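1. Below are the sequence and a predicted model; questions follow.
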Amino acid sequence: MMPDLGKYAEAVLSSYVLSILLVVALVAVSIRRARKMKNALEEVEKRGKSNG
């Protein structure tokens, strides 16, 4: 299934692994930030309703 990468196998595979890890990290940071912003927005909306 995997092509023969020859002497470049280590470099290619490590690049793939690093790329996958970076994508996973970006997704995790995005999800975390979205949750944080959602909670902050809900707090602002809650304060706005209690004042109005």
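-> That came in fine, so what should we check first? Just so it is clear, the structure is predicted and the values come from calculations on it, not from any experiment.
2. From now on I want contacts and neighbour counts done on CA atoms only, so please keep to that.
-> OK.
3. And the helix or strand harbouring Val17, what does it pack against?
-> Using DSSP states H and E, Val17 sits in helix 9-51. Judged by 3 or more Cα pairs under 8 Å, 6 or more residues apart in numbering; DSSP states H and E, helix 9-51 is in contact with no other helix or strand.
4. One more to weigh against that first structure:
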Amino acid sequence: MSHTGYVMASYGTAALMVAGLILWVFADGRGRRRELKALDDAGIRRRSAPTTAGEPQ
């Protein structure tokens, strides 16, 4: 009795899921960078960013 088909389908499914997760993280990272750039262009800064003298916090 051979379980080759089951094993190959399992590995294929796992590989597709890992590839999907990698693509999702990559696309989400690009989206976050785009949102941060839009906020930065609008003048909204991070609280952890250093401020200059006289600039409102």
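-> On my side now, so go ahead. Since the model is a prediction, treat every value here as computed from it, not as a measurement.
5. buried residues in stretch 1-14 of structure 2?
-> Using 16 or more other Cα atoms under 10 Å as the test for burial, stretch 1-14 of structure 2 gives no buried residues.
6. now the helix holding Val17 of structure 1, how far from the chain's geometric center?
-> Centre-to-centre, helix 9-51 of structure 1 and its host chain are 5 Å apart (Cα atoms, centre = their mean, to the nearest Å).
7. What about the aligned residue in structure 2 for Ala25 of structure 1, how many residues nearby?
-> Aligned counterpart of Ala25 of structure 1 in structure 2: Gly20 (TM-score structural alignment). Gly20 of structure 2 is flanked by 12 other residues according to other Cα atoms under 10 Å.
8. distance of Gly20 of structure 2 from Phe26 of structure 2?
-> 10 Å (Cα to Cα, to the nearest Å).
9. and if you look at His3 of structure 2?
-> 35 Å.
10. repeat for Ala38 of structure 2
-> Between Ala38 of structure 2 and Phe26 of structure 2 the computed distance is 19 Å (Cα to Cα).
11. Lys37 of structure 2 too?
-> 17 Å.
12. Could you measure from the residue most central in space within structure 1 over to Arg47 of structure 1?
-> The centre of structure 1 sits closest to Val27, judged by Cα atoms, centre = their mean, with a distance of 1.6 Å. Distance, Val27 of structure 1 to Arg47 of structure 1, by Cα to Cα: 30 Å.
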